[in-house]
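Engineer: Fold the following for me, if possible:
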Amino acid sequence: MRKIYKKTAIAAIFLIGLFSACSLEETNPSTVDLEIAYTSPEGFESLINYCYDALYYYYGKIDGIGAMEMGTDLWVSESKESGFTMYDSKMNTELGTLRVIWNGFYATVNYCNTAIYYADLVADYSEEQKNAKVAEAYFMRGWSYLHLVEQFGNVVLRTEPSSVSGIDNYPVRSTEAEIYDQIISDLKFACQHLPLSQGAERGRVAKKAAYGILAKAYLQRTRLGESNSADYAKLALETAKELIDNQSTYNCALYTSDGTKSGYSKLWDGINNKNNPEFLFLEAIDHEGFLNPDGDNRGRTRQYYLMDLKTVGAEWGTAEKNCAWYSRANDRGFKPTKYLMTEIFEPVMDPADTRFGETFFTEYYNSRWSDFTISQTLVDKYGKDQSLVGKTIKNTAATYFPGVDHYFGQTYYTVNASGNVNMLDSDMDGYLDGISVFTPNYNISAAEKALLPFLCVDPSDMYDASGKWVSAETSTLGTYYKECYPSMRKFSSLYWIYNNQKWQGDFPILRLGEVYLIAAEAALRYNNDQATAAQYLNDIRQRAAVTGRASEMTVAQAGVDLDFVLAERARELAGEQTRWYDLKRYGKLTTAYLAETNPDITTFDQEKHVVRPIPQSFLDAIANPDEFGSNGY
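Structural biologist: Take a look at the predicted model:
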């Protein structure tokens, strides 16, 4: 596998003029120097490699999670990214995350502009080779502007590199329609010229990525309310169908269910992570040499969505340092809303839909390397039945050997993790003997919970009567119950555990399952074609069904509308950094909708919070900050 993100001395020349979007103090290298650097295939390919750099800082990282997934109907946080999660006073022009997003995407735009500008000067390329290579820059520029326009609204549209255009001291905003015109033009070029496959070079974009993101861009554009919005919905449907109807051509496929496992479960199996036919566009992680822009500092997503295994969980036998399956507990922060837990997902013990179980962990095990005894103190504190005093929670910690790595043909990591021994129900009570904490999304009666030999926290404990997360003020045990909730499972396969904190799996940015959802929504937005929408939705729903229960997942076309698709997107994509854009497209970023679905958000202002503040660092660097504006912040 080629390391496509390796940095070279030639590409380093470009760093001098990189951030013209946020500084007036730069001195750009001469275009003569750049022509020398980028007119050879080696130098040009190094520049193309740099176009991918920024995505490593948004996917699987808190900057991207906050901006793309938080502040929606799905998640709550008291401690992480409060500007994004709660729309509080930290959402202002000085917020550092916004600077990271702004600078990073504009840096990518500048790399791409440079590559596009010099492409015709590269020697030893045929026309086809040149177009195939520069198409990667067109794709990444379109992808970057898609984020910029959704995060910040009508921003500055730049199509020339700063080394050519010079510093822009008086930037002028383009309209959102003009920006979308450029996004669509760039992605259409990528669709036309990218190869069908990039071979063994995981992470490089091919035609399937371009078609997928183009379909996404067409659909997202419908939020602008243009007179021809239905035309863009039609284009989104046609573009999505190109992928769906020609999966073998584009080397992509949905996993299908078999007699033991749903297709959705296979999607998240670690053994399938590095060669996943459903991943259309991905952040490829080099887990051997750590030749990533940030080395081995990967896989933090699961850590941010983790319940308290360090204090509350530890009272019942969990141990943070032996819980590699779950990751570290000290970065806990994002937890599900009641709406996600009990309305998006069906709150029953044995659902036909496997997606809740594949999205979340609900069982946390004794991982102290010895049996754990329930004390009188615990029984009294949590209102347990007195018969549980002295009851043993079995140790589950053991050395875990994933076996043969089918990607490299060798034995992979050895990790110490909970959940490998004593995973039995010897006392036949319906629960594994090693469970310390259980956080289901369905309610269990108080009498039954009192008899369970572990801590059980269900929605009746997690949320107050208004649907907000409990607190010390609203519940006797609120201080403890507010730290107990299902944790993110999607990015936690033991197959790619590097250590207790880091996970080395690839991260899907766009996958084929979402393209089916794009097609379903586009069919409704184009001409309310419920039959077509139901067809695509049922393909997705049935592959997520428990074996033998696909019929329970089938939806009738009469029951399909846009709100159903939005809920289906939550079931399919929760935690995959899509939700804020979904709510924006649906017009659901409103005070009323968030009050209904996420009542913990109390300061949302629909007049300004549908876009982010312009970073102060940019405003300070330009000569017309008052004219440019800060998006109302």
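Engineer: okay, CA-based contacts and neighbour counts for the rest of this
Structural biologist: Fine.
Engineer: Pull out the buried positions in the host helix or strand of Glu448.
Structural biologist: Taking DSSP states H and E as the criterion, Glu448 maps to helix 446-451. Using 16 or more other CA atoms under 10 Å as the test for burial, helix 446-451 gives Lys449, Ala450.
Engineer: Stretch 327-347 too?
Structural biologist: Within stretch 327-347, the residues that qualify as buried are 327-329, 331-342, 344-347, counting by 16+ other CA under 10 Å.
Engineer: same check, this time on stretch 505-523
Structural biologist: Neighbour-count burial for stretch 505-523 flags 505-523 (criterion: 16+ other CA under 10 Å).
Engineer: In helices, which of the buried residues of stretch 327-347 appear?
Structural biologist: The helices, defined by DSSP state H, take in Lys338, Tyr339 from the buried residues of stretch 327-347.
Engineer: Give me the subset of the buried residues of stretch 327-347 that lies in strands.
Structural biologist: Cross-referencing those against strands under DSSP state E gives Lys335, Pro336.
Engineer: Please generate a structure for the following sequence too, so the two can be compared:
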Amino acid sequence: MKYFKNIGFGLMILAGVSVTTTSCKDFLDEELTTKLSTDYFDTEQGLIDLTESLYGNIRWHFGYEWAYAITLYGTDEFTNGNDLTSEPWNTYDNRFGPIACTPATGAANNNCPAPQALWDEMYYGIASCNTIISKAETVIQDEATRNRCLAHAYFLRGYNYYRLTAQYGGVVLQTEPVEGVVRNFTRSTEEQCWEQVVSDLRNAYDLFEGEVYTYGKGITWTKATAAHFLAKALLFRCSERCQKQFANDGTSRTDADIQADLTEAIEACTYAINARGPLTSDYSDLYANWTGVDCENEQLDEILMAAGHNADDATKGRYGNRTYNYFTPQFSNFAGGWVKRGVWIGGMDFQRCRPTEYTYAVFDHVNDARMWKTFKTVYGINAIANDSISNVHNAQLGDPGIVMILNKQDDHTYDRYTFGAYSQNPNWTDDEGRLPEWRVGQRQTATTGELTSTPGQWAPNSLVLYQNGQYVAPEFKSVPICNFFAGINKTDDGSRTAEKGDAHRDVTMARLAETYLVRAECYVRQGNYSAAMNDINVVRARAQWKDGENRSFYTDGSQAFENNALNTGSAADNYVNSNLNMNTYYLSNPDIEVTTEASNLQLTSFPSNLPEEDEAILAQIGASSDFDRAINFILNERTRELLGEWSRWEDLSRTETLITRAKAFNPEAAPGITANKHELRPIPQSFIDGLLNDDGSNLSDEQKAAWQNPGY
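Structural biologist: This next block holds a predicted model:
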């Protein structure tokens, strides 16, 4: 998508000349229109085109390494694999600060996200919104059209300021267009920023015409979208980080203020839930069952906001969708040649986001279907790397080539077995030379396929989480840092036309299951634990195995390759041999007999007597009061439901749990993360250095220091 963008960077050109916009019926099917002045935005069509172009601003979030670095790294859920592109964002070491980290200052390469990336891009979108808001009343005569444009502009401005304030705390509030280059700004307090966010999202909520899809055939912004983010903003304003910061600024809010915010947030959530419910019945339909560009699953009512993509290279803008690169292990490296990568496997093996022990342990491995519909644990042999080894073990194309057993700490089935990458250990045996018994479902074409097993089947690569009660997964690697782990499938895309080509699937940014969890947290903060439990149980009900489900079946967005023009010849064979539609459910739960019965995840009390996996986590972080137990349980549930969905750092920062949970569950982050510093990001030095005083003089060192967040 081509979209409005100012010349220069960030706030310094907040209202500079706009040179690019679009004219379109479908915001993903655009005809480029170039204007050399802003006069076009003094016309009704100009503002309509500018409004439609706002959808392009959100695509930026998923176009490069910052997608995961600023949202997922340095938390309890993910740490870095062997690739160290964005490592400073995970380790919080001395390379992470206001100045972009480069190879000269210790970065692994030139792709480490800079602290100004989000800052600059959000202000580009804000500038477009300011233009629409300032002109719509006088330029657009038709009331419905005017309100539609204003609703979109208020929403994106509120959303962008939400992202800025969530990351940096107080930022610069610029809500009017500015002529020319401006270099003297005032930094607003965090409370003032949240007031602006809430105001903008309230305006959007009031102006949107219910669930009317105004631009294109995709899931576009509606009243429910605004309601969801209004609730999140109100909840953020009530959370621990804000109350501490407000107190530091001498502007503490009263209990009545907080209760009013929580009540309004609950009402907003309720609107979205009633307007767009119920939840999609099968969790797999949200991500795993992605079958190709613009498929029906991208239109699910549960999806409240998505960054839209399609297969037209002319509309992708500067950045396409790169998210398929970031969640997959380095399978082509440790596989020893038995599993090679290509467009037929939906993810590239860039090994950026490696799940932590917590991320595996937080699931009920037996009863929670989300685990087995999210983690990819089996890859098929798509190349015979060694004929003699193949002959000895009768290894064939399409046999399991990589097997990841996600067992629990108290499982001792595999204590005596030797696991590892092919190059380290080609024979998977115990110390008596015995091969393990396979109990995975063989290749399936439907979830109702017959369950089978092959005792003693050999696999060249294998991993287990626990042996002798110890977490040993990080030891499985063919390089100094672990590159062998179970990745998640929420971004896999078999529609790519080149191995490293852009993905074509939409990226979900908000969905209704999160709305339920936001409302549940609001109820907890009101002391209404019963209502909170009811909302949590709605989410957990969808997560249960349904009667008749094949628990060993697995699929992901690789299946889009079936509709790919490249699906011919050897590529077609590689697709079939690589994607075996199986997981390691029964290997990982060796005491479970093959079953298709429904499971039960419903809470019967809250926040007491929680599931054992939650009790273990709460004990490790010392959460003992009812309130702390409830908040941390919801954070656990957010992991189970929303793993990898681009908001974890902000959720932990706002609840003041980032330091505790990162230290407890992220070994790479634990040594560097510091309280009263890393709950906020550094203000970009490139912005601070460009500021001037009102008289045109440069800021002094003391003035620059006053702009910066504590500790940087």
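Engineer: What ranges does the stretch 1-150 of structure 2 have for its helices?
Structural biologist: 44-59, 66-69, 87-91, 116-139, 143-168 (DSSP state H, counting those that start in this stretch).
Engineer: what's the closest of those helices to Thr497 of structure 2?
Structural biologist: When the helices of the stretch 1-150 of structure 2 are compared for distance to Thr497 of structure 2 using CA to CA, the nearest one is helix 44-59, at 19.9 Å.
Engineer: Translate Ile101 of structure 1 into the numbering of structure 2.
Structural biologist: The alignment partner of Ile101 of structure 1 in structure 2, by TM-score structural alignment, is Leu118.
Engineer: what do you get for Thr411 of structure 1?
Structural biologist: Checking TM-score structural alignment: Thr411 of structure 1 goes with nothing.
Engineer: Map Tyr213 of structure 2 onto structure 1.
Structural biologist: Using TM-score structural alignment, the equivalent of Tyr213 of structure 2 in structure 1 is Gln198.
Engineer: Identify the residues contacting the aligned partner of Ala335 of structure 2 in structure 1.
Structural biologist: For Ala335 of structure 2, the aligned position in structure 1 is Gly313, judged by TM-score structural alignment. Contacts for Gly313 of structure 1 were tallied using CA atoms under 8 Å, 6 or more residues apart in numbering; they are Ala319, Ser436, Val437, Cys484.
Engineer: now Gly313 of structure 1: how far from Glu483 of structure 1?
Structural biologist: 9 Å (CA to CA, to the nearest Å).
Engineer: and what of Ala623 of structure 1?
Structural biologist: 47 Å.
Engineer: same deal with Arg332 of structure 1?
Structural biologist: Distance of Arg332 of structure 1 to Glu483 of structure 1, computed by CA to CA: 8 Å.
Engineer: Number of residues surrounding the counterpart of Asn676 of structure 2 in structure 1?
Structural biologist: Using TM-score structural alignment, the partner of Asn676 of structure 2 in structure 1 is Glu607. Using other CA atoms under 10 Å, Glu607 of structure 1 has 11 other residues around it.
Engineer: Which of the buried residues of stretch 505-523 of structure 1 fall within strands?
Structural biologist: In this view, the buried residues of stretch 505-523 of structure 1 that belong to strands under DSSP E are Phe507, Pro508, Ile509, Leu510, Arg511.
Engineer: For the match of Asn676 of structure 2, list the residues it contacts.
Structural biologist: Taking CA under 8 Å, 6+ apart as the definition, Glu607 of structure 1 has no contacts.
Engineer: just to revisit the earlier point, of the helices of the stretch 1-150 of structure 2, which stretch is the most buried?
Structural biologist: helix 87-91 (a mean of 26; mean count of other CA atoms under 10 Å).
Engineer: out of everything not next to it in sequence, what's closest to the equivalent of Ile133 of structure 2 over in structure 1?
Structural biologist: Under the alignment by TM-score structural alignment, Ile133 of structure 2 pairs with Ile116 in structure 1. Nearest residue to Ile116 of structure 1 in three dimensions, chain neighbours excluded: Val134, at 6.1 Å (CA to CA, 6 or more residues apart in numbering).
Engineer: Tell me how far the match of Ile133 of structure 2 lies from Phe507 of structure 1.
Structural biologist: 27 Å.
Engineer: what do you get for Ala284 of structure 1?
Structural biologist: Here Ala284 of structure 1 is placed at a distance of 7 Å from Phe507 of structure 1 (CA to CA).
Engineer: and if you look at Ser436 of structure 1?
Structural biologist: Using CA to CA, Ser436 of structure 1 is found at 30 Å from Phe507 of structure 1.
Engineer: just Met68 of structure 1 next, same as before
Structural biologist: Distance of Met68 of structure 1 to Phe507 of structure 1, given as CA to CA: 15 Å.
Engineer: ditto for Ala592 of structure 1
Structural biologist: For Ala592 of structure 1, the distance to Phe507 of structure 1 - CA to CA - is 33 Å.
Engineer: same question, Ala119 of structure 1
Structural biologist: Applying CA to CA, the value for Ala119 of structure 1 to Phe507 of structure 1 is 30 Å.
Engineer: would you turn the helices of the stretch 1-150 of structure 2 into CSV with distance to Cys242 of structure 2?
Structural biologist: Formatted as CSV, the helices of the stretch 1-150 of structure 2 follow (distance: least, CA to CA, whole Å):
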stretch, distance to Cys242 of structure 2
helix 44-59, 25
helix 66-69, 23
helix 87-91, 22
helix 116-139, 20
helix 143-168, 10
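Engineer: Those: which one's closest to Ser599 of structure 2?
Structural biologist: Distance to Ser599 of structure 2, taken as CA to CA, is lowest for helix 66-69 among the helices of the stretch 1-150 of structure 2, at 32.6 Å.
Engineer: burial count for Ser37 of structure 2?
Structural biologist: If you count neighbours by other CA under 10 Å, Ser37 of structure 2 ends up with 12.
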